[in-house]
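Asks: Structure for this input, please:
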Amino acid sequence: MAEVHATAHARAALVGNPSDGYHGATLATVLRDFSAEATARDAPKDDLPDIELVEATVRRFRRFAILRGHTDTDRPVAITVSSTIPERVGLAGSSAIVVAVLRALSGLFEVPIPRQELPSLALAVEVEELGIMAGLQDRVAQVYDTLVLMDFARGEQRPVGQGAYEPLDPALLPPLYVAWRPDAAEPSQIVHQDLRARFDRGELRVHIAMAELRELALAARAALLEGDLERFGGLIDRTANIRSGVLDLKPEHWRMVELARGCGATANYTGSGGAIVGTHTGPEMMAAIRSALEGDGCRVIEPVVTPPASG
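Replies: This next block holds a predicted model:
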C-alpha cells in the first residue's frame, strides 16, 4: 500500500504578533526542536485517530481536491499523527498537525497544493470547519519552514485570504532562547475571540495597536537585513509591550517576560500565551536566563532555527 510521511515544525512569532489576523504584519520562524508528524496510507476503510482536528483536515482536503478536479480522494485512507510540540503554550502545535496531515494527504493522493495556498487551506480547517479563531501566521511559517516576513495589509494586489510572504535567511537572527511554562497553558481561541470582537467593533486602541505592530514587523525585517541586532531586539520588546496594552495577560505569562528582561534579554510572546522568545548576547546571559526561568518552573531551550547542512 502507498504511504506518505510529512512533518511540520513548531513556530515562534518574533515581532508584530498578533496582528496577522488584523491586516498587520509579523515576523516568525520555525523551531526545529519540535515537530508534528503525519503518515497517510491507503487502507480498506477510513482509519483516522479520534482527533477532531485530523477529521476536519481530511474533510477539508477532500473538498479542496474535488474542487480542483481530483475525483479519487474519497478512497479510504489511514492517518497516524504524533507531536513533540508542547501543547497550548503558543508554539503552534495544532496548526503543525494540520499542515503535516495536509502534506501527507497531498502526497498520497497526488493532489498538489500550491505553497502560497497551503497556509490558507490549513487555516480554513480550524476557522471554517471547527470555528476556532486564528490567523495565518503559524501556517505561513510552517509551510515555508523558515524565517518569514508576512504582510497582510489591505489593498494589496493578491488573492483574498492570502498575504505577501517573504522567506528570509534564519542565519540573520541573533542568538535566541525560548521558554515556556507547562503549568499555565491557555488555548489560543481565548485570546483571539476577545481581540477579534473588539477589532470588529472598531475599538480605536486595538486598531492603532495592530497598525503599530505591522510597522514593527517591517522594521524588524529591515534591521535584520542591515545587521542591526540591537534594534531588532528592541522591536521584540516593543511588540510585547504593545500586546500588554491591549490584552488582559495572565500574570504568570508576563512574569516570564520580566524575568528574562531582568537578565538583560529581550522577550516577546511566541504566540497566544505560555511561551516567550527573545534574544541574548551569549553563554553568560543564557546561563542567567536558564537560572531565572527554570527556577520559576519554566523550561528553556536555545532553539534550532536553521535547517541541517545538506550532504
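
Asks: Could you use CA atoms for every contact and neighbour count after this?
Replies: Noted.

Asks: mind checking how far stretch 44-60 is from the chain centre?
Replies: With CA atoms, centre = their mean, to the nearest Å as the basis, stretch 44-60 stands 22 Å off its chain's centre.

Asks: measure L31 to D248 for me?
Replies: Distance of L31 to D248, computed by CA to CA, to the nearest Å: 27 Å.

Asks: of the two, who's got more company?
Replies: L31 (26 against 10; other CA atoms under 10 Å).

Asks: In a strand, the more buried one, correct?
Replies: Yes: membership of L31 in a strand is supported by DSSP: H, G, I helix; E, B strand; the rest coil.

Asks: residue ranges of the helices in the stretch 151-300 of the chain, please?
Replies: 188-200, 204-226, 229-246, 251-262, 283-294 (DSSP state H, counting those that start in this stretch).

Asks: Adding mean neighbour count and distance to T7, write those helices out as CSV.
Replies: Shown next, in CSV, are those (neighbours: other CA atoms under 10 Å; distance: least, CA to CA, whole Å):
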stretch, mean neighbour count, distance to T7
helix 188-200, 16, 22
helix 204-226, 19, 27
helix 229-246, 19, 28
helix 251-262, 18, 29
helix 283-294, 17, 29
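
Asks: With distance to A78 as new columns, can those helices be given to me in TSV?
Replies: Output for those, formatted as TSV (distance: least, CA to CA, whole Å):
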stretch	distance to A78
helix 188-200	29
helix 204-226	40
helix 229-246	41
helix 251-262	39
helix 283-294	40
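
Asks: Out of those helices, which is closest to Y269?
Replies: helix 229-246 (6.5 Å; CA to CA).

Asks: Let's see this one next, to set against the first:
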Amino acid sequence: MGSDSSAAIEHRAYARVGLLGNPSDVYHGRAISFSLGNFWASVRLEPSKDLVIVPHPTNDLVQFESLPHLVNRLESDGYYGGVRLLMAICKIFCKYCKDNSITLHEGNFKLSYDTNIPRQTGLSGSSAIVCAALSCLLDFYDVRHLIKVEIRPNLILNAEKELGIVAGLQDRVAQVYGGLVYMDFDKKHMEELGHGKYEPMDIGLLPHLYLIYAENPSDSGKVHSTVRERWLSGDKFIRSTIEEVANIALEGREALIKRDYAKFASLMNRNFDLRRKMFGDDVLGALNIEMVEVARRVGAASKFTGSGGAVVVFCPEGDSQAKEVEDACKNGGFVFQPVQVMSSRLNEIDLETVSPI
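Replies: This next block holds a predicted model:
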C-alpha cells in the first residue's frame, strides 16, 4: 500500500483471556492465552492532508455539562482515553522504523478508534487499541513484511510503557497472534532475541468456556501489591510460587493437547489459588474473589482472565452446571456469557515473517 493510496484501512484487535500461567509472564514464566471474540477495539486510518488523532466521543470527552459532571467522569473513568494510546504507538512505530532503517513514505493520515471492551475487566482493552492501530500503520506504510510478528508485541508494550502502564508481553502476544497461543518467556531466549517463544495452538483443543464480569468493577486495584518488589528482592516464597504458576501453563498445554479436561479444570483452580496466596485478598478485592467463588460453589473451575475484573469459567459437567453458574451470577449481579474464541488473524505476509520456534 503506497503513499498514493486513498483507501481507508480498518483493523480490529480482540480482548484476550489469560487462560493459564498468569501472572508469570513478567517473571520469565509461561502462559496460555486466547483471543476473546466477545469484545474488540477497532482503529480506522484514513489518508489525510494533516496527521490527525481523533478523540473518541465518549472515551476522550473534553466537553462537560458542568464542573460536577467533569469530576464524576474523572472519578469513574480516570483521565485515560485512547488518544494517548494512538499517539504513543505512532511514536514507537516511527522510532522503531528509524532505528531499523525502514523507510516510511511521507503521506499523512487521520486515526480514529472505537471499543466495546468493558473497562477495568482485565481483558486488555488498552493494548487492543494499540494493537489495532499498529496493524493500520503496518498497512498504510506497507511495512508488514519488514516488522516480524514476534517483535510487534514489544512495540505495543513499549507504547504502553511510554504512558506509565505497567504490563507484560502476554496480552500483546495474544492480540498480535490471535487464536490460542502458548508462550514461554525463557530468560536466556528473551535476552538473546528480545522476545519469547510463541507457539500457536489449535483453538479446537479448548472446551466450552464462559466469562463472568462485573458491570461496575469498583474495588479492583485499590491496594498496591508488593509481589514485584518481593520477587526482585529474591523472596523465596514468591520465587517458588511464580515458578509453580509458570509450570501450570506447561502442564495445561499438555492437558489441552491430550484433551484431559479434568486435569485442565484442576490447573485453572490451582492457578487462581496460587495467585491468591501471593497477592492476598486485600489486593485481589472482595468483588473479584466473589466472581471466582460464584462459579466454584457449584463445582465449576474458575480464575481471573487477567489481574481481576473478569473471570474465565469451565464447567466440566456441561450445560446444566453452566445454567447453575448463570443463575448464581444473576443473583450476584454479575454478567455471565459464553466465550467466543477467535482464530488467528495473521495473514500470509505475517506468517512469512514468523521465525521457526
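
Asks: care to give me the TM-score?
Replies: For this chain pair, the superposition-based TM-score is 0.93 by TM-score structural alignment, normalised by the length of structure 1; 306 aligned residues with a CA RMSD of 2.0 Å.

Asks: picking that back up, out of the helices of the stretch 151-300 of structure 1, nearest to Q162 of structure 1?
Replies: Across these, closest to Q162 of structure 1 is helix 204-226 (CA to CA), at 15.8 Å.

Asks: so that closest one corresponds to what in structure 2?
Replies: Taken onto structure 2 by TM-score structural alignment, helix 204-226 of structure 1 occupies residues 236-258 there.

Asks: That stretch: how far from the chain's middle?
Replies: On CA atoms, centre = their mean, the centre of stretch 236-258 of structure 2 falls 19 Å from that of its chain.

Asks: got the contact list for that stretch?
Replies: 20-25, 27, 29-32, 182, 205-206, 227, 230-231, 261, 263-264, 267, 271, 274, 278 (CA atoms under 8 Å, 6 or more residues apart in numbering).

Asks: K98 of structure 2: what's it in contact with?
Replies: Residues near K98 of structure 2 by CA under 8 Å, 6+ apart: none.

Asks: Hmm, I typed the wrong one, I wanted L205 of structure 2.
Replies: L205 of structure 2 sits next to 256-257, 259 when contact means CA under 8 Å, 6+ apart.

Asks: Quick check: it vs V245 of structure 2, distance?
Replies: From L205 of structure 2 over to V245 of structure 2 (counting by CA to CA), the distance is 21 Å.

Asks: And for S76 of structure 2?
Replies: Distance, S76 of structure 2 to V245 of structure 2, using CA to CA: 33 Å.

Asks: likewise R30 of structure 2?
Replies: Going from R30 of structure 2 to V245 of structure 2 by CA to CA gives 8 Å.

Asks: What is the neighbour count of S218 of structure 2?
Replies: Neighbours around S218 of structure 2, by other CA under 10 Å: 14.

Asks: correction: D72 of structure 1
Replies: 11.

Asks: Map it across to structure 2 for me.
Replies: So D72 of structure 1 corresponds to L104, using TM-score structural alignment.

Asks: Chain neighbours aside, what residue packs nearest to that match?
Replies: The shortest distance from L104 of structure 2 to any non-neighbouring residue, by CA to CA, 6 or more residues apart in numbering, is to Y141 (6.0 Å).

Asks: do P307 of structure 1 as well
Replies: Counting by CA to CA, 6+ apart, P307 of structure 1 lies nearest to R32, which is 7.6 Å off, once chain neighbours are set aside.

Asks: Double-check the one you found against T84; I have them as touching.
Replies: No: between R32 of structure 1 and T84 there is no contact under CA atoms under 8 Å: 10.6 Å.

Asks: These two - which one has more neighbours?
Replies: R32 (18 against 13).

Asks: Map that one across to structure 2 for me.
Replies: Checking TM-score structural alignment: R32 of structure 1 goes with G37.

Asks: check contacts around its match.
Replies: For G37 of structure 2, the contact set (CA under 8 Å, 6+ apart) comprises 14-15, 339-342.

Asks: JSON lines please, covering the contacts of L205 of structure 2 and showing distance to K98 of structure 2.
Replies: Listed next are the contacts of L205 of structure 2 as JSON lines, based on distance: CA to CA, whole Å:
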{"residue": "L256", "distance to K98 of structure 2": "42"}
{"residue": "I257", "distance to K98 of structure 2": "42"}
{"residue": "R259", "distance to K98 of structure 2": "46"}
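
Asks: Just tell me what the residue nearest to L104 of structure 2 corresponds to in structure 1.
Replies: By TM-score structural alignment, Y141 of structure 2 lines up with F109.

Asks: any idea how far its match lies from A40 of structure 1?
Replies: Taking CA to CA, one finds F109 of structure 1 at 9 Å from A40 of structure 1.

Asks: Those two - which one has more neighbours?
Replies: Counted by other CA under 10 Å, F109 of structure 1 and A40 do not tie: A40 has more neighbours, with 27 against 23.

Asks: isn't the more buried one right up against V101?
Replies: Yes: between A40 of structure 1 and V101 there is a contact at 7.5 Å, judged by CA under 8 Å.

Asks: Now for these two: what residues contact both?
Replies: With contacts taken as CA under 8 Å, 6+ apart, the residues that reach both A40 of structure 1 and V101 are I79.

Asks: Give the residues shared as contacts by R30 and V245 of structure 2.
Replies: By the contact definition CA under 8 Å, 6+ apart, R30 of structure 2 and V245 are jointly contacted by 21-22, 24.

Asks: Would you mind giving these as CSV with neighbour count and distance to Q170 of structure 2 added?
Replies: CSV is the format used below for those (neighbours: other CA atoms under 10 Å; distance: CA to CA, whole Å):
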residue, neighbour count, distance to Q170 of structure 2
G21, 32, 10
N22, 28, 8
S24, 25, 9
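
Asks: Nearest to V294 of structure 2 among those residues?
Replies: Set against V294 of structure 2, the nearest of these by CA to CA is N22 (20.7 Å).

Asks: which SS class is that closest one?
Replies: Put simply, N22 of structure 2 is coil when judged by three-state DSSP.

Asks: same check, this time on the one 4 residues further on
Replies: When the structure is split into helix, strand and coil by three-state DSSP, V26 of structure 2 lands in helix.

Asks: any idea what it aligns with in structure 1?
Replies: That one, V26 of structure 2, aligns with G21 by TM-score structural alignment.
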